[in-house]
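> One predicted model, sequence on top.
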Amino acid sequence: MMSLILFLVSLPIILILYFQTQKPKNGNKLIPPGPPGLPLIGNLHQIDGQFQYKYFQRLSKQYGPVMFLNLGIRRFIVISTAEAVKEITKSNDAIFSSRPSFVAAKRLSYNHLDIGFSSYNDTWREMRKISNLHLFSSKQVQSFHPIFRDEVSKMMEKIARDASSSTVVNFTDTTMSLLTNIFSRIAFGKIYGGDRGYGKDRFMDLLHETRPILGGFFMEDYFPWLRWIDRLSGMTAKLDKNFHNLDLFYQELIEEHMNPNRPKSMDGDFIDIMLRIKENGSSSFAPTINHIKGVLMDLVTGGSDTTAIALEWTMTALMEKPLVMKKLQEEIRRFGGKKDMINKQDIEKLSYLRAVVKEGLRMYPPAPLLVPRETTNKCSVNGYEIEGGSMVFINAWAIGRDPATWENADEFMPERFLEGGQNPELITFGFGRRGCPGMGMAIAELELALANLVYKFNWELPKEEDIDLECKPRATLLRKKNALRLIAKVVM
């Protein structure tokens, strides 16, 4: 009886939402094509949860580069070509610069006080300004290079020890440890994680706990009247627990930085910079403690593993293409001579190295679907009308492998990025107002690490192992299904 009463009470709401969420009809205006959906759920049943970016790529070949889908109350637009991105950047960048509000992101970012998930508003613009001027400026990135160099050097020493005993190097773990150490030092002023850090398990546990929550499916995001299912399924409890654990972690870090007897290594790290801005009014906008915690959420979720993933996939591609590896090593070793390490000044002259890094990012973007955007107003893209309030996915995976843009799109060919070659702008780090402010830092880390890894060592696969290009299913990031294992041999 109770079920019948609930159904009768819910039916009018369901019918209203159904008619509101149907594909819009705008007279003579051309609406983006897309697969037909079902009442209420739209295209939800068609979404491939294994590899969503590949599924969208397949659909785009059938329905076109600007595609429409419905998921409950959400209108989805999927962009799959560089040409459509160029049109957005040129004509509609501001309109495409907001973010949809999701239950998990809203909670973990302290009601959108961060930079990555915040709506396009005055507060976001002020926070973005702080990010560009104080956290990720070229001057600031340059000041962190001694940390990059120190951590890469320590990684090289460990690999050399493994090489001397013919121990197989778990390249996946090695690169994750490297980037976690770098991130911890520049963000927290100490190693909090990695092989040498204290609190290692806690930090990594938080990272692994947060990723699936932030990218998880909450019924409320698509069917608000069914939010009670999130409570029954335990998703709400998981989010509450994750928020509590992260908040406690951030608070401890902030209190450590406010202690007058703190370690000298905390001077000039990200938390120190933001606290000084808060206290000294050195910016036109004074962030609160919750603003700082919101930015820490962005840094924790995007600061280390994305760059480690990019390095791992680039090395995988080089192992699959020995001639490319040989050409890269010849360039670096010819220039490096007898140096102990390749440094940032050297990298500026290593054009093939920089091309290899770009090609790795093209073929293997760490986030194959960029963080979704939301349109603020109605606009037109590729001849189609996009409604205001539409959620927009940019399929970086499909764009990086679009044969209309890239010659031999599925081949790892760094030459395309050399002078005079094919050189469209990469969108791995986003674009326009919502481009990732940490792009310069990530590229610097990638180039320095890769240059020294192939400068000092020759690499080969363990016996009876092959190159594995499988990706981990149901992951928001492009993680390898199996760890990359290699044998290093010291040559320099």
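Cool, got the structure.

> use CA for all of it now, contacts and neighbours both
Fine.

> How about the secondary structure of the nearest residue to Lys344 once chain neighbours are set aside?
Spatially, and ignoring its direct neighbours in sequence, Lys344 is nearest to Leu448 (6.7 Å; Cα to Cα, 6 or more residues apart in numbering). Secondary structure, DSSP: H, G, I helix; E, B strand; the rest coil: Leu448 is helix.

> check contacts around Leu448.
Neighbour list for Leu448: Phe148, Arg149, Val152, Ile342, Asn343, Lys344, Ile347 [criterion: Cα atoms under 8 Å, 6 or more residues apart in numbering].

> do Met155 as well
With contact set as Cα under 8 Å, 6+ apart, Met155 has these partners: Thr174, Leu178.

> mind redoing it with 6 Å?
If you count contacts by Cα atoms under 6 Å, 6 or more residues apart in numbering, Met155 has none.

> Phe183 should be in a strand, yeah?
No - Phe183: not assigned to a strand; according to three-state DSSP it is helix.

> How many residues are close by it?
When neighbours are counted by other Cα atoms under 10 Å, Phe183 registers 24.

> do you know how far it is from Met297?
Using Cα to Cα, to the nearest Å, we find Phe183 at a distance of 13 Å from Met297.

> ok, now how distant is the residue nearest to Lys344 from Arg354?
Using Cα to Cα, Leu448 is found at 10 Å from Arg354.

> One more: Ile147?
The value you get for Ile147 to Arg354, if Cα to Cα is used, is 21 Å.

> So which of those two has more stuff around it?
More crowded of Ile147 and Arg354, by other Cα under 10 Å: Arg354, with 23 against 16.

> And what about that one, helix, strand or coil?
Using three-state DSSP, the three-state assignment for Arg354 comes out as helix.

> for comparison:
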Amino acid sequence: MELLSPRRVQSFRSIREKEVLNMIKSIALQEGSAVNLSKKISSVTYSITSLAAFGKGSKYHAKFMLVSDEALKLLGGFSLADMYPSVKVLERITGIRKRLEKVHKQVDEVLENILREHKVKRAEPKPGSGEEAKDQDLVDVLLKVQSSGEFGAQLTDNNLKAVIFDMFSGGGDTSSTTAEWAIAEMINNPRVMKRAQDEVRRIFGERGTVDESRIRDSTYLQAVIKETLRLHPPATLLPARECSERCEIYGYEIPVKTRVIVNVWAVGRDPNYWTDPEKFNPERFLDSQTDFRGTDFNYIPFGAGRRICPGISFALPNIELPLAQLLYHFDWKLPGAVVKQEQLDMSETFGLTTGRTQDLELLPIPYHPFSNNSVAC
């Protein structure tokens, strides 16, 4: 689909590089102080997703970020009403339905304004057509698809708003969660951290910063990301699927219309398929052809088949670039209050994604002296 085609994702490269570099500069200003990397990484990935979706000129960025944050907290939270959906009184007792309706209305209003803003911009005369396609954001692409009717059934504004929200919630949270887990695992495995840093610093040498031109040459960093996704898939459970025909799995009959949920977390730690499954070992992927595309059913962090996550090509650069920049520009240590522990607490918390229970706070030690030249794009 044009919405997340490789060409379209590549068109957002300048956004990614600028936003990640801004994050690096802000961390450099906190030299000597602990940095909450969880918040830094989350902020940059949501900013990238927002700019890619709405464009640089939208005046609704801040408002959408605010209401979306509240919506994601509610959607990822636990409620007794979810466990006992037939007991309608629980929705009133917990107040969850009222809160959801309020937040839904707020999100809908902001998205309505964003669509209206883009429709007005599309109606304005263009001085030339050369830059028009290049400057299109994801909302522009959706409106173009809507007006063309290329999918047969007419896409309504509500359809577009649903796609935008799914894109934002899925694109930001999964990328930031994966990058955060990768750093945490490398802190607990200094050998892996050093090898990944040495590789990134060798590839980009004295250029002063990292860009996307050679980031795929960092084979060990790619292995680190794959291993992180094996141990910490952003979505522990894949979205439910419905059996279209009766089948049998290991002697169990699965009737037609049965809802099946795949536990990706358990698949990635299955000792029948993985050696030392609980060990963080990126080397297992160095000589392996295993990829993210669902070709190997013992490794499906993004799902598989026709229903595989369509945002893989958008998510990966949002993981690779922040990680490479953080590894290139800084050495990382635990703050004094935590350094007495042998390892970071790796407890998980469940929501829309499976993140860390505690925010990741680390002490950055600049690898290069920062100057205007060393951080210039």
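Perfect, I can see it now. In this text, all values refer to a predicted model and were calculated from it rather than measured experimentally.

> where does the TM-score land?
TM-score of the superposed chains, computed with TM-score structural alignment, normalised by the length of structure 2, equals 0.85; 353 aligned residues with a Cα RMSD of 2.7 Å.

> and the two most separated of the contacts of Leu448 of structure 1?
The two members of the contacts of Leu448 of structure 1 with the most space between them (Cα to Cα) are Val152 and Ile347, at 14.4 Å.

> More neighbours: those two, which one.
Relative neighbour count places Val152 above the other of Val152 of structure 1 and Ile347, with 24 against 18, counting by other Cα under 10 Å.

> Give me the aligned partner of the more buried one over in structure 2.
Counting by TM-score structural alignment, Val152 of structure 1 lines up with Val20 in structure 2.

> Any idea how many residues pack against the residue lying closest to its match once chain neighbours are set aside?
Leaving aside its chain neighbours, Val20 of structure 2 sits nearest to Pro322 (5.9 Å; criterion: Cα to Cα, 6+ apart). The number of residues packed near Pro322 of structure 2 is 26, by other Cα under 10 Å.

> And Pro301 of structure 2, by the same measure?
The criterion is other Cα under 10 Å. On that basis, Pro301 of structure 2 has 29 neighbouring residues.

> which residue packs closest to it, ignoring adjacent ones?
With Cα to Cα, 6+ apart as the criterion, Pro301 of structure 2 has its nearest non-adjacent residue at 5.4 Å, and that residue is Pro233.

> And Arg107 of structure 1, by the same measure?
Spatially, and ignoring its direct neighbours in sequence, Arg107 of structure 1 is nearest to Phe243 (7.2 Å; Cα to Cα, 6+ apart).

> From Lys61 of structure 1, how far off is the one you found?
Computed as Cα to Cα, the Phe243 of structure 1 to Lys61 of structure 1 distance reads 40 Å.

> ok, the two, which is more surrounded?
Neighbours of Phe243 of structure 1 and Lys61, each counted by other Cα under 10 Å, are more numerous for Phe243; the result is 21 against 11.

> what's the matching residue for that one over in structure 2?
That one, Phe243 of structure 1, aligns with His104 by TM-score structural alignment.

> What of Gln140 of structure 1?
Counting by TM-score structural alignment, Gln140 of structure 1 corresponds to Arg8 in structure 2.

> Am I right that the match of Phe243 of structure 1 is in a strand?
No - checked against three-state DSSP, His104 of structure 2 lies outside a strand; its state is helix.

> Report how many residues lie close to Phe350 of structure 2.
By other Cα under 10 Å, the residues close to Phe350 of structure 2 number 15.

> excluding its backbone neighbours, what's nearest it?
Leaving aside its chain neighbours, Phe350 of structure 2 sits nearest to Gly76 (7.5 Å; criterion: Cα to Cα, 6+ apart).

> what number of residues lie near that neighbour?
Using other Cα under 10 Å: Gly76 of structure 2 sits among 13 other residues.

> Tell me how far it lies from Asn113 of structure 2.
If you measure Gly76 of structure 2 against Asn113 of structure 2 using Cα to Cα, the figure is 25 Å.

> Then Met193 of structure 2?
Distance from Met193 of structure 2 to Asn113 of structure 2, counting by Cα to Cα: 45 Å.

> Looking at these two, which has the bigger crowd around it?
Relative neighbour count places Met193 above the other of Met193 of structure 2 and Asn113, with 21 against 14, counting by other Cα under 10 Å.
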